[in-house]
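Peer 1: next comes the sequence, and after it the predicted model I'd like to discuss.
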Amino acid sequence: MENPRTITDLPFEILDLVFKNLFYLKCKVNLSQAHEKLGKAFAFHCRNKFRRLSTGSQLKPKMWAMLIKECGPSIEEFVYGDLGYSWNDTIADAVATHCPNLKTVSIVLYRSGREGVPAFLMKVKNSLKSVTLDQQDHFPSTFLTAVSEITQLKTLSFKGYVDENVYQIQNLVALEKLTIENHYYLRKPSVNLLKICAPLSNLKELSAINIKIIPFDEPCSVMWGGLKSLKLIRCEVCTELPDCQELTYLDIDGLSCQIEGYVLRFILKNGGNLKELYESCEPPIKADEFHQLLRGCPKLRYFYTPMEYIKLYLDYVSTIVEILVHNGVSREDPLELVITRRIKWKWFRRLLLRTTNAELIDLYVTTE
């Protein structure tokens, strides 16, 4: 008499169909635990479905841990807390144990994770290339000490309550992309951004949001000369910045600076390769300075600006178009001009229609 066959005798392709017909993830995980082969079949069924793992209410922590055990080698990105869940060590331990190819971690950090998150980061530090931390509760950002030991890290985004712990970032010498955002909008903490960046010679993209940038008396990093993207959003600048002549992207939305004329000088000095510019600063760009800015940025093809205190008339708009002609702007490669003040956009549109070569500008308005 032949031995009876069971579900475990079926090939993975057939077991894949079995898993497909189970509607709930919970049922799939339960089946995967019934036999070693079913666990492997579950991993085959999922393939890259959990390459980006974002845990939620579909499963309890112990069941997530079971899933992670089966699918761990395919998981490259771990996202936690974006749905409001507090830190869970059971899930974190499973990721640290069973995900050898983990490269990216993105965590919304609440007070409950003050100890668990740093411990987790230390366990997975040898594989990580990118870390995003969004600190929701107000407490010292000492977890950056753990982050600072991931010395091969390429990308770091820290959003939280910026304090002296932010200087731990100096240790991340392999960084290519850095974002520092102060979460508490009613104050701008003083941050020596130039000091933080001094050892970061590989940095290509730098974003600072809602901080006060203070002077640095020591030599600055050579990385500024090779920086491609710079965002200084809602920042207060109290010092002159190093030259960034390779910039192709600059965002100074909400920037304030007490150094007279410095914002325009910085743009003109570093505008040779600039392709995208977001500008809204205090004090604002004046009418004659607007023309200077366009002349100093011949490659500019996207310009986001309020034009709030600029009086518009036909000759003024015609001069803008003439500058664009000189800059090599064409109908096939126009300037996208986004004016954030609707009344200015209306006036500019009326005047532009009366100029020659009006097609050199694609005009837009936004109230955001």
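Peer 2: Structure received.
Peer 1: make it CA atoms for all contacts and neighbour counts henceforth
Peer 2: Noted.
Peer 1: give the buried residues for stretch 83-91.
Peer 2: 87, 89, 91 (16 or more other Cα atoms under 10 Å).
Peer 1: and these, which of them are in helices?
Peer 2: 89, 91 (DSSP state H).
Peer 1: can you list the buried residues of stretch 83-91 in JSON lines and add distance to residue 130?
Peer 2: JSON lines is the format used below for the buried residues of stretch 83-91 (distance: Cα to Cα, whole Å):
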{"residue": "87", "distance to residue 130": "19"}
{"residue": "89", "distance to residue 130": "21"}
{"residue": "91", "distance to residue 130": "19"}
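Peer 1: try it against this one:
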Amino acid sequence: MEPQRTLTDLPFEVLDLIFKALAYKDLRGRWPPYTVYHYSKDKLSLAETCEYLGQAFAYHSRDIYKKAIYDRSSPYISERDYSVIVSLCGSTAVEYVGSPGCNWSAEVAKAVGQYCPNLQRVRFQVYLDNGDILISLIHKAKNAIKSLDFGYASHDPLRIGSNIMHKIPELPLLKTLTLDSFRVDEAYEIQRFLSIEELFLQSHYSHIEDLKTLNLFKVCAPLKKLRILTVIGVHIISETDEDEAIPEFPALEHFKLSSCIISMEFPSCPKLKILDISCTKCHIEGLVCKSVLKQGKDLERLIVESRPSQFDNESLLEVIQKFRKLRYFNVPIRKIKFDLLYATELVNVLRENGVTKEDPLELVLDEVSKIHWLHHWLSYISGSNIIKARVY
């Protein structure tokens, strides 16, 4: 008589079909929210029966749990059950999302920290008592993480967590770092991550006049691979009264500042294509224009929404003359006056730069009356359709 066969004698391909048959469907024939994970209590109970069936469940779920995110507001799955799923399928997870509110569970985070060594993207918020759990999670996946995105729960003073940047280990593959509501006093920790290509920094602030000071360019100077830099809500200033020699940023292509105060000159960025200075203040006459003119000749898009206005007729024309590839220029024009001679100069310079009606310069200005005058004078100039002027 043949020995009795059991489920553990079946290959994973057959058990995969059995797990599919156990997937839950509601009485209306529609999948509930969590069936994006193909979850059912019956499947998980079977998977917990023995190690082999747990491995079969992981095979069955190989394309399902790549994103580890637990929504504790869902009635379909408990923290305990989701933690079990992570323990079985954690090796396939490449992303973790955890934050205060419905997407945070200490139990799940601990499971991710134990069973998910291959995370490439990690996103979370730090608050009163979760910092050590999250640091443990990062340590587990430190050789796989390519993107790290975190911030502090600054909206609730009673839940604000302590600094964790100094506890984050070396992340040799890290390409993207996002710090939301970051602490300026830990900014220099960024210098440890030399492989960063994209950096996003946003401080917690309530009013632009109360911004924390930061020597941004000194912080970022060691990041020689940095291609994209976005900074929101800091006062960019030197640490001394003397001029600092800040080395150029050799790889930077896209630089955006928003809601900042500028009190020091920018470094040279020879590969810069997009410079976006939005909603900023600079009280040093000519500083912004001088910083712009230091950039490489590949600049294609320039936005300078700074107050007070930094450009006059001469400096505006100087910028357009230098950057032959420039095709979008957004600039306040309080100090600029348009007449026929100046409009003619603009058109002649653009022609020399190779600007055509098929590939015009989009000139975005902030005063309707001056736009009307520019259009008026351009109407007298042949071929002036190489400028597309409009108000923003």
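Peer 2: Structure received. If you're wondering where the values come from, they're calculated on a predicted model, not measured in any experiment.
Peer 1: what would you report as the TM-score here?
Peer 2: Superposed pair, TM-score by TM-score structural alignment, normalised by the length of the first structure: 0.82. Supporting alignment: 365 aligned residues with a Cα RMSD of 3.6 Å.
Peer 1: just to revisit the earlier point, tell me the one of the buried residues of stretch 83-91 of the first structure nearest residue 266 of the first structure?
Peer 2: Using Cα to Cα, residue 87 is the member of the buried residues of stretch 83-91 of the first structure that lies nearest residue 266 of the first structure, at 43.3 Å.
Peer 1: how about that closest one: what's its closest non-neighbour residue?
Peer 2: residue 113 (5.1 Å; Cα to Cα, 6 or more residues apart in numbering).
Peer 1: thinking that neighbour is in contact with residue 85, fair?
Peer 2: No. Counting by Cα atoms under 8 Å, residue 113 of the first structure stays clear of residue 85, with 10.5 Å between them.
Peer 1: ok, longest helix in the first structure?
Peer 2: Max-length helix for the first structure by DSSP H is helix 314-326.
Peer 1: what does residue 287 of the first structure correspond to in the second structure?
Peer 2: Here residue 287 of the first structure is matched to residue 313 in the second structure, going by TM-score structural alignment.
Peer 1: quick check: its match touching residue 336?
Peer 2: Yes. Using Cα under 8 Å, residue 313 of the second structure is in contact with residue 336, at 5.1 Å.
Peer 1: ok, these two, which is more surrounded?
Peer 2: residue 336 (17 against 13; other Cα atoms under 10 Å).
Peer 1: picking that back up, average offset between the longest helix of the first structure and the second structure?
Peer 2: In the superposition against the second structure, helix 314-326 of the first structure averages 3.5 Å from its aligned positions (mean Cα distance after the TM-score superposition for the first structure).
Peer 1: which strands or helices does that helix pack on?
Peer 2: helix 287-296, helix 342-352 (3 or more Cα pairs under 8 Å, 6 or more residues apart in numbering; DSSP states H and E).
Peer 1: again, 10 Å this time
Peer 2: helix 287-296, helix 342-352, strand 361-365 (3 or more Cα pairs under 10 Å, 6 or more residues apart in numbering; DSSP states H and E).
Peer 1: so residue 194 of the second structure touches residue 177, yeah?
Peer 2: No. In this structure, residue 194 of the second structure is not within contact of residue 177 by Cα atoms under 10 Å, at 11.1 Å.
Peer 1: okay, angle between the longest helix of the first structure and helix 342-352 too, please.
Peer 2: 70 degrees (axes from the mean of the first three to the mean of the last three Cα atoms, to 10 degrees).
Peer 1: for helix 314-326 of the first structure, buried residues please.
Peer 2: 316-318, 320-321, 323-324.
Peer 1: residues making contact with that helix?
Peer 2: Residues outside helix 314-326 of the first structure that contact it (Cα atoms under 10 Å, 6 or more residues apart in numbering): 287-288, 290-292, 294-301, 310, 327, 329-330, 334-335, 347-361.
Peer 1: look up how far residue 316 of the second structure lies from the counterpart of residue 261 of the first structure in the second structure.
Peer 2: Mapped onto the second structure by TM-score structural alignment, residue 261 of the first structure lines up with residue 286. Distance from residue 286 of the second structure to residue 316 of the second structure, counting by Cα to Cα, to the nearest Å: 12 Å.
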